[in-house]
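have a look at this fold, sequence not included:
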């Protein structure tokens, strides 16, 4: 079945986000920074905000657990824009090329609905999706829960087997594959345009 739709994850695919971009300077001590990010402001905690929990609520929950880290925990979302370093130029270029074809472009992202507007306002390429973006924080669903892919498919009346899903997270790729999507697993070495061409995507239509 011919591919009609290209679905992008954002963080790690089109946007270079990492809390270390802020905390490296904040701590000036890599060992202490890594301890904080692995044990205090860990990925699982941040994901709950991506699932729709309010940033303020998530912050207070963590401060109650780790009162001695209050200053650092409050600094996390206060300095969130610094963690969003830049776009990922070579993948954004591929997105721009696709915008000049007949493929439908979609976004499917794990992102807090409180911080996502900042990215929308500061990076023009998001306009290429023409509003067809599913944000986990808005939907109260998060990858790799299959329900968020089903929501995308139902909302836009598209089929998994006619769609390519692009993500940097292996668990998300596995779930998408199990649902029938073609997939591209992004790593720092990935040539996205070549991977898409290998799947049958044409950039000259």
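Nice, thanks for sending it over. Because the structure is a prediction, the values reported are computed rather than measured.

could you use CA atoms for every contact and neighbour count after this?
Noted.

now do the nearest residue to residue 127 once chain neighbours are set aside against residue 184, distance only.
Closest residue to residue 127 apart from its sequence neighbours, by CA to CA, 6 or more residues apart in numbering: residue 120 at 7.9 Å. Look at residue 120 and residue 184: by CA to CA, to the nearest Å, they are 24 Å apart.

re the thing from before, isn't the residue nearest to residue 127 right next to residue 129, touching?
No: contact criterion CA atoms under 8 Å: residue 120 and residue 129 do not qualify, at 10.9 Å.

quick one: the helices in this structure?
Using DSSP state H, the helices of the chain run over 20-27, 30-39, 43-50, 55-65, 70-78, 80-83, 89-98, 116-122, 136-139, 146-156, 170-178, 192-198.

now tell me what touches the first one from outside.
Contacts to helix 20-27, defined as CA atoms under 8 Å, 6 or more residues apart in numbering, come from residues 30, 33, 79-80, 82-85.

and the comparison structure, right after this:
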């Protein structure tokens, strides 16, 4: 099938987000920072906010579990913008090139409904999606749950076989493959434009 649609994950693909960008300076102690991020403010906890739980509720739940870490837990979302360090220029450049082609661009992201507006306001390339973005926190669904891909497909009347899905999370890539998408798994060394070319995407 001819490729018509290109679907981007955001974190790890277009945006460089990592809590260490804030906590490295906050703790000034890598061992303590890693303990906090692996055992107190772990990924599994943050994912629930991406799934739609409010930041306030998530913070209070964790403080009840770990009262000795209250200060650090409150600092997590208070300083969230510092964790969103920058974009990935090479991949954003590819996105901008795609915006000048006939391909349709979509976003499918695991992201809190409360923090995503900051990214929209501060990085102009999100305008290239023309609002065609499915955000997990808004939908109360999160990758790799196949239901969130179905939201995208049904909302915009897309065919998976006509679409390329780009993500840095291998579990998400595997699920997208089972749903019939062509996929690109983004790693640090991935040349996105070259990978798109391999799948038949033309930039001219």
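Received it, and whenever you're ready, just let me know what you need. Keep in mind it's a predicted model, so treat the numbers as computed, not measured.

next, the TM-score between them, please.
The TM-score (TM-score structural alignment, normalised by the length of structure 2) is 1.00; 204 aligned residues with a CA RMSD of 0.2 Å.

ok so, going back, dump the contacts of helix 20-27 of structure 1 to CSV, plus neighbour count and distance to residue 124 of structure 1.
Shown next, in CSV, are these (neighbours: other CA atoms under 10 Å; distance: CA to CA, whole Å):
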residue, neighbour count, distance to residue 124 of structure 1
30, 13, 33
33, 19, 32
79, 14, 22
80, 17, 19
82, 17, 18
83, 17, 18
84, 18, 15
85, 15, 15
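
out of those, who's nearest residue 172 of structure 1?
residue 84 (21.2 Å; CA to CA).

next up, the contacts around that closest one.
Applying CA under 8 Å, 6+ apart to residue 84 of structure 1 gives the contacts 15-18, 21.

before we move on, what about residue 159 of structure 2?
residue 153.

name the residues of stretch 25-41 of structure 1 that come out as buried.
Buried residues in stretch 25-41 of structure 1, counting neighbours by 16 or more other CA atoms under 10 Å, are found at 33-34, 36, 40-41.

hmm, I was thinking of stretch 185-203 of structure 1
For stretch 185-203 of structure 1, the neighbour count (16+ other CA under 10 Å) marks 185-186, 192-193, 196, 201, 203 as buried.

neighbouring contacts of it?
2-3, 12-13, 91, 94, 97-98, 101, 166-170, 173, 182, 184.

drop anything exposed from those.
Listed as buried from the contacts of stretch 185-203 of structure 1 are 3, 12-13, 91, 94, 98, 166-169, 173, 182, 184; burial here means 16+ other CA under 10 Å.

out of the residues you listed, who's nearest residue 45 of structure 1?
Lowest distance from residue 45 of structure 1 to those (CA to CA) belongs to residue 169, with 17.1 Å.

ok, now which ones touch that closest one?
Counted by CA under 8 Å, 6+ apart, residue 169 of structure 1 has contacts 185-186.

trace it over to structure 2, please.
Counting by TM-score structural alignment, residue 169 of structure 1 corresponds to residue 169 in structure 2.
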